[in-house]
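S.K.: what follows is a predicted structure for the sequence shown.
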Amino acid sequence: MKAFFQTDQGKVRSLNEDSGAVIPISASDVFAVVADGMGGHKAGDVASQMAVNYVKEHLDTYINDHEDTKGIIHSLIEDANQDIFTYAQDHPDCYGMGTTIVLLRATEDEIHIGHVGDSRCYKVTQNSIEQLTDDHTLVNELVKSGQITSEEAEYHPRKHVVLRALGTDPKVEIDNLKYTWEKGEYILLCSDGLSNKVTAESFVKVINQDVSLEDKVARLITMANEAGGEDNITLILVYNDVETEEGALT
C-alpha cells in the first residue's frame, strides 16, 4: 500500500484551515484522514487539526478496543466530535468552530470510510472514477429532491452551506461506508478546495499518468490553483499495490 498526503493554502486564503494525515498500520493496512475547517466559523484551523490529532493520538487504543473497522472509525469520529465541541464550549474564541472529516481504512481488498461534511472520497481505476461519499450540503439535498439540477448546483449561491460538521453539536450523524477495491486502483480523499476546481475526468487523467504518487498529487494541486485557488487544497492519494491472491506486496 502506498499513500501520499499534501495540503496547500491556495492562492486567496490567508490561513490554511485544512488538515490531514496518513497513518500506516502495516504494509497492507493504512488509515488516512482529511478534515476541512469551517471557513464560516471561528477557528476552523483549530477544529480540523484537533480532528486529525485525535485520530492520530488515539487510533491504537480504538483498534485494540473494537473488533471491527466500522466500530473503530465510527467511535473515533464520534469521540473527536465531542472533544472538539467541549473545547469550543470552554474557549469563547473557538465557539461555533467545526470541521468536515473523511476517515479511511484501506486494506488489501476492502476500504472502510467514516464521513461527515463535504470532503470527499473517490475510487479511481484506469478508466473510471466513482465518488464514494455523499456531500452533506444544502445544494446536494436540493439536487436529490429534484429542486435544482447538478449543473445549477455548481453555481448555486449557497453551494458551500454544509449541513453536517464535526464539533458544532454534541452529537453528530456519521456515514459509515464499506467498499471493495483491487490491486492497481486508487483512493482519493480531498477537501472541496480540490473537488470544486478539478473535474472528475481530470482526476482520472492525472492519477493514471506514469509518474510518482507525489507528482500526481502535486499536479492536482497545481490544477486547482491554476483554476483560481480560492480555497485551501488538501488531498491524500492511496494506491493499492497489494497482490491479493498471494497476500504479499509486489
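M.R.: Received it, and whenever you're ready, just let me know what you need.

S.K.: only C-alpha atoms for contact and neighbour calcs from this point on.
M.R.: Noted.

S.K.: in stretch 149-162, which residues are buried?
M.R.: For stretch 149-162, the buried set under the neighbour-count rule, 16 or more other Cα atoms under 10 Å, comprises Ala153, Val161, Val162.

S.K.: so how far is the first residue of that stretch from its last?
M.R.: Stretch 149-162 has an end-to-end distance of 18 Å (Cα to Cα, to the nearest Å).

S.K.: so how far is that stretch off the chain centroid?
M.R.: Between the mean C-alpha point of stretch 149-162 and the mean C-alpha point of its chain there is a distance of 20 Å (Cα atoms, centre = their mean, to the nearest Å).

S.K.: show me what it is in contact with.
M.R.: The contact list for stretch 149-162 (Cα atoms under 8 Å, 6 or more residues apart in numbering) reads Gly117, Asp118, His136, Thr137, Leu138, Val139, Asn140, Val143.

S.K.: second one coming, line it up with the first:
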Amino acid sequence: MTAQLEAFLLSDIGRRRAQNQDSGGSFPEIGLFVVADGMGGHRGGEVASKIAVDTIHEVAATNLKHGKSSAEALTEGAKHANLRIMDRAKKEPDLEGMGTTTTSLRFEDGKVFIGHVGDSRCYLLKREGIWQLTRDHSLVQEKLRAGMITREQLKTDRMKNVITRSVGFDLHFGIDVYEYAPEAGDLFLLCSDGLTGPLEDADIHEIATRIYYAAIDTDEFKGREHGFEPLLKSLAESLVAAANDRGGDDNITALIARYPGKSP
C-alpha cells in the first residue's frame, strides 16, 4: 500500500549529547517507516542505527518484491541488520559492542505490521486517546510485569535504560511482530526513548490534540483525505521541542505516519 501515504520524520541531537545516535527512515513508496536508537561508545551507536535502517529498507523491499509477507519482510530485515552490525564490529575494533533498537512499521491495505526490538516504541494516536502498540524489551518492563515495581516507580528506577533485547549483539535475538487493523486517519508515532523518557503518554496525546486534531477540524482541513504533511511536521516539531524543554537528556526521534483516508 503506497497511495497517499504521508509521514514526517524528525531526529534531534537533544541538549546533552555530543552526537546523534538515532536514525530514521521514511520509505512511503513501499509503505515502510523505521526508527532505530543506537548504542555503543565512540561512533558505534550512530553506525549501528544507520546500518539497521538501511538494511531493513533494502531487505524488506527485496522480500516484498518477491511476494513475501510484511511480517516476513520486517523479520528478515532485522535479522540481516543484526548480522551486518556484528560483521562490521568484527572488522572495526573501535565499533565492538555496538547495537541498536529497531521499530519498523509497514502499511498494507487494511493492515499495519510492526517489527520491534528494544525500547523504541510505536504508538497509535487517535482523537480520543493514545495506545502503545509495542512492548518495551527492557529490564524495568520485566520488573513491572513481575510486580517488583509499580508503573510510577518505572521512570525513576536506576535500571530504566537497560534493554534486554537489541540488534547487533546476539545471533539468536528475537523480534516481536504485531498486526493491527487501522482506521482512516489514524496516526502512528515511531519514537526513540529520548521522546518517551521526558514525556508521558498523556503529554504526547495532549500535544497531538492541540497541534493536530484541533487543526483538522478547521475549514482548511475538514473533509480532506490527504494534504496533512504540514500538520505532521508541526506535530513532530512540537513533540521534540517538548522533550528538549524537559531536559533533552538524550537524542530524540519522532516519525509520524498517517493511514490514508478521511479522518473521523
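M.R.: That came through fine. From a predicted model like this one, the values you see are computed outputs, not experimental measurements.

S.K.: returning to that earlier point: mind listing which of the buried residues of stretch 149-162 of the first structure are in helices?
M.R.: The helices, defined by DSSP state H, take in Ala153 from those.

S.K.: can you give me the helices in the first structure?
M.R.: When assigned using DSSP H, the helices of the first structure occupy the ranges 44-65, 69-90, 138-144, 150-154, 192-195, 200-207, 213-226.

S.K.: can you give me the neighbour number for His91 of the first structure?
M.R.: Using other Cα atoms under 10 Å as the criterion, His91 of the first structure is surrounded by 9 other residues.

S.K.: mind telling me what it corresponds to in the second structure?
M.R.: Taking TM-score structural alignment as the criterion, the aligned counterpart of His91 of the first structure in the second structure is Glu92.

S.K.: please apply the same query to Asp8 of the first structure.
M.R.: Matched by TM-score structural alignment, Asp8 of the first structure corresponds to Asp12 in the second structure.

S.K.: isn't its match right up against Leu255?
M.R.: No. Counting by Cα atoms under 8 Å, Asp12 of the second structure does not reach Leu255; the two are 11.6 Å apart.

S.K.: compare these two and say which is more crowded by neighbours.
M.R.: Summary of the neighbour comparison: Asp12 of the second structure and Leu255, criterion other Cα under 10 Å, with Leu255 having more neighbours (25 against 21).

S.K.: gap between Val112 of the second structure and Lys262 of the second structure?
M.R.: With the distance defined as Cα to Cα, Val112 of the second structure ends up 17 Å from Lys262 of the second structure.

S.K.: which of those two has more neighbours?
M.R.: Comparing Val112 of the second structure with Lys262 by other Cα under 10 Å, the one with more neighbours is Val112, at 20 against 15.

S.K.: find the nearest non-adjacent residue to the match of Asp8 of the first structure, please.
M.R.: Distances taken as Cα to Cα, 6 or more residues apart in numbering place Ile252 nearest to Asp12 of the second structure, at 5.1 Å, with adjacent residues excluded.

S.K.: what's the neighbour count on the one you found?
M.R.: 29.

S.K.: what of Thr69 of the first structure?
M.R.: Using other Cα under 10 Å as the criterion, Thr69 of the first structure is surrounded by 17 other residues.

S.K.: just to check, it is in contact with Ile111?
M.R.: No. Under the criterion of Cα under 8 Å, Thr69 of the first structure is not in contact with Ile111, lying 9.5 Å apart.

S.K.: name the nearest residue to Ile56 of the second structure, ignoring sequence neighbours.
M.R.: For Ile56 of the second structure, ignoring the flanking residues on the chain, the nearest one in space by Cα to Cα, 6+ apart is Gly77 at 4.0 Å.

S.K.: let me redo that: Asp36 of the first structure
M.R.: For Asp36 of the first structure, the nearest residue in space outside its immediate sequence neighbours is Asp18; the separation is 4.4 Å by Cα to Cα, 6+ apart.

S.K.: do you know how far the residue lying closest to Thr100 of the first structure once chain neighbours are set aside is from Arg164 of the first structure?
M.R.: Take Thr100 of the first structure and drop its neighbours on the chain: the residue closest to it by Cα to Cα, 6+ apart is Gly117, 4.6 Å away. Counting by Cα to Cα, the gap from Gly117 of the first structure to Arg164 of the first structure is 5 Å.
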